[in-house]
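> coordinates only, no sequence provided:
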């Protein structure tokens, strides 16, 4: 059995979004934009704010009003203009689509999206290289808009077309939270029509109820022989803890979704346990501490003496 973790929690703003924003911000500067903007569930806002600061651009980021405090702070430190919209991510995205017509701003995931999305191909490139110039048998990827899922597949396919890796098939499995699983629901129903939903999940970075690339994600599943798995919030938290306790990787809720989807897919016989598998962990856990703070151990309180420690440690089962 061969299971690999592609860990993107170590990027400059602790998520895979630094890949896509690096491409989008470079293109925005080439096109003469002075303001970098986005609609975001958190990670993208962090990356846009950081890249704008580094590139000497103005940043305006739009987020849902109920975003995790850690992600808001992760943007605010770079001193952008942060606009919290009273609504879901889909409401935020609709507003930004209108603003993209009204303002000469580079919205990385709207009017610069064709360049932005291609940045995710680098995950596919790196996986092939890190596996010794070969494809994995299957990939488990978290899905929000679906763009990351499709571009990882595209990156692997491009390397195969160039002859850098073999042309063996790779099955692509998308992971979503049950509280926001429009792509997984469409796949389970055997339809290519993705019906919008109202997100209700702790995995807020995946809480896109009307995914822009949902159709294309379903096409990749069909072409690759993969599928989609949706998991409930308690299984997401359990997977976050398991990943931390067993591998020392503190992932955000999206990472919990990915591992939980793998576990569920294996239990249901939908995912091959003998295949070489890569799971994608796309963001760091310090962004979503509220999801697990009630499920972790608390400090042992003692006085500053050896006796106090020994007594308390023994009482705690040490």
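Received it, and whenever you're ready, just let me know what you need. Just so it is clear, the structure is predicted and the values come from calculations on it, not from any experiment. Numbers count the residues shown, from 1 in each chain.

> switch to C-alpha atoms for all contacts and neighbour counts from now on
OK.

> tell me where the protein has helices.
For the chain, the helices defined by DSSP state H cover 17-30, 43-55, 69-76, 89-102, 113-118, 121-130, 147-161, 182-189, 214-224, 233-247, 253-267, 306-315.

> closest to residue 200 out of those?
helix 233-247 (9.6 Å; C-alpha to C-alpha).

> residue 149 versus the closest residue to residue 154 other than its chain neighbours, what's the distance?
Nearest non-adjacent residue to residue 154, counting by C-alpha to C-alpha, 6 or more residues apart in numbering: residue 121, 6.4 Å away. Distance of residue 121 to residue 149, given as C-alpha to C-alpha, to the nearest Å: 9 Å.

> out of those two, which sits in the more crowded spot?
residue 149 (30 against 23; other C-alpha atoms under 10 Å).

> report the separation between that one and residue 51.
Residue 149 is 23 Å from residue 51, by C-alpha to C-alpha.

> ok, and here's another one to check against it:
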């Protein structure tokens, strides 16, 4: 269904509303879903334990590498260092390809199989490339990855090892995204964050489900989320709301805090300026390459969710990000990439 005009569409490969070009999202008839806390007790500890709340009709098409149900680490050392009473970190570095992108990729590639797609792929700044490529390999589907030419080599190599064909674009992520969209339309390929996007983003909300379950069926008072396109924060917001509507958690407020790198912070800049317009960053400059999305597709909706929750959006410099990575490693023994370090930098 279109977020803007409310137009409805049957499940298909589609990128945007054909009426107003607004973004689309999956719709669930929550009143028909019968689940309780006990429902999940003995289910496999992956994103698919929440299968009633994921957009797949036939479980035979599930492509599952074991993503999800990652540790929720209580960080007493980091909390003490920052003067915070209670602090937890959701550690998605232990996912199959070492990032949260395994969650939406599992859903996207599963949906591609259900649609009978001949190939899958994505534009990416790194993490999504590896995640989609790994799940495509498991599904025995050809995979095409479009990346900016300056993407970190280890990210590209990881995707290539899974058998993906890499298309290096001499430009920014946004330019790679446009070229990938053209290829998907021309060849009918199923691209995770393009024509599979309404389904793909649903995988990320499992982070919200797990946090609530791991906190003893309680929601956190505040949550800090790294912002690239803004889709992750929107997905978490949607996940918390769905659990509330199903009566799985209490209807308590959850403050959403968005974190960006200063060298590419269009959402945080708009928030601090009191604006609803997210002005694109033409040339992102930050070590947090996986967040270097100058024209965030869900920026407006992320802003709306942050403000509606009473939250904030802030940014950290590259120096602050590096210091945050070191602090997390020294206090908790967790080594995060720059996109994860951004959250600690903003928390400080």
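Okay, I see it. These figures come from a predicted structure and were not determined experimentally.

> I'd like the TM-score for the two structures, please.
In this superposition the chains share a TM-score of 0.82, using TM-score structural alignment, normalised by the length of structure 1; 263 aligned residues with a C-alpha RMSD of 0.7 Å.

> same list (the helices of structure 1) but as a markdown table, adding distance to residue 62 of structure 1.
Converted to a markdown table, these look like this (distance: least, C-alpha to C-alpha, whole Å):
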| stretch | distance to residue 62 of structure 1 |
| --- | --- |
| helix 17-30 | 15 |
| helix 43-55 | 7 |
| helix 69-76 | 10 |
| helix 89-102 | 7 |
| helix 113-118 | 16 |
| helix 121-130 | 25 |
| helix 147-161 | 19 |
| helix 182-189 | 23 |
| helix 214-224 | 22 |
| helix 233-247 | 25 |
| helix 253-267 | 20 |
| helix 306-315 | 47 |
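
> pull out the buried residues from stretch 257-267 of structure 1.
Buried residues in stretch 257-267 of structure 1, counting neighbours by 16 or more other C-alpha atoms under 10 Å, are found at 257-265.

> quick one: residues contacting whichever residue in structure 1 pairs up with residue 304 of structure 2.
Per TM-score structural alignment, the equivalent position to residue 304 of structure 2 in structure 1 is residue 219. Residue 219 of structure 1 makes contact with residue 192, according to C-alpha atoms under 8 Å, 6 or more residues apart in numbering.

> picking up where we left off before, hey, which of the helices of structure 1 is tucked in deepest?
Comparing the helices of structure 1 by mean neighbour count (mean count of other C-alpha atoms under 10 Å), helix 253-267 ranks first with a mean of 26.

> ok and it relative to helix 233-247, angle-wise?
90 degrees (axes from the mean of the first three to the mean of the last three C-alpha atoms, to 10 degrees).

> trace residue 161 of structure 2 over to structure 1, please.
Match for residue 161 of structure 2 (TM-score structural alignment): residue 77.

> still on that earlier bit, quick one: what's aligned to the residue nearest to residue 154 of structure 1 in structure 2?
When structure 2 is aligned by TM-score structural alignment, residue 121 of structure 1 is paired with residue 205.

> go ahead and confirm that match touches residue 236.
Yes: using C-alpha atoms under 8 Å, residue 205 of structure 2 is in contact with residue 236, at 4.7 Å.

> now do the strands in the stretch 1-150 of structure 2.
With DSSP state E, counting those that start in this stretch, the ranges of strands along the stretch 1-150 of structure 2 come out as 72-74, 88-90, 120-123, 143-148.

> now these as TSV including distance to residue 106 of structure 2 and mean neighbour count?
Listed next are the strands of the stretch 1-150 of structure 2 as TSV, based on distance: least, C-alpha to C-alpha, whole Å; neighbours: other C-alpha atoms under 10 Å:
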stretch	distance to residue 106 of structure 2	mean neighbour count
strand 72-74	21	14
strand 88-90	19	17
strand 120-123	12	28
strand 143-148	14	27
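
> now those as TSV including distance to residue 335 of structure 2?
Formatted as TSV, those follow (distance: least, C-alpha to C-alpha, whole Å):
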stretch	distance to residue 335 of structure 2
strand 72-74	13
strand 88-90	12
strand 120-123	26
strand 143-148	25
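
> related to what we said a few turns ago, for residue 46 of structure 1, see how far away the match of residue 161 of structure 2 is.
The gap separating residue 77 of structure 1 from residue 46 of structure 1 is 9 Å, by C-alpha to C-alpha.

> kindly report the same for residue 204 of structure 1.
From residue 204 of structure 1 over to residue 46 of structure 1 the distance is 14 Å, taken as C-alpha to C-alpha.

> tell me the contacts of the equivalent of residue 87 of structure 1 over in structure 2?
Applying TM-score structural alignment, one finds that residue 87 of structure 1 aligns to residue 171 in structure 2. Listed by C-alpha under 8 Å, 6+ apart, the contact set of residue 171 of structure 2 reads 148-149.

> residue 170 of structure 2: neighbouring residues, count only.
Residue 170 of structure 2: 12 neighbours (other C-alpha under 10 Å).

> I'd say it and residue 151 touch.
No: the pair residue 170 of structure 2 / residue 151 is not scored as a contact, 10.5 Å apart, by C-alpha under 8 Å.

> residue 274 of structure 2: how many residues sit nearby?
10.
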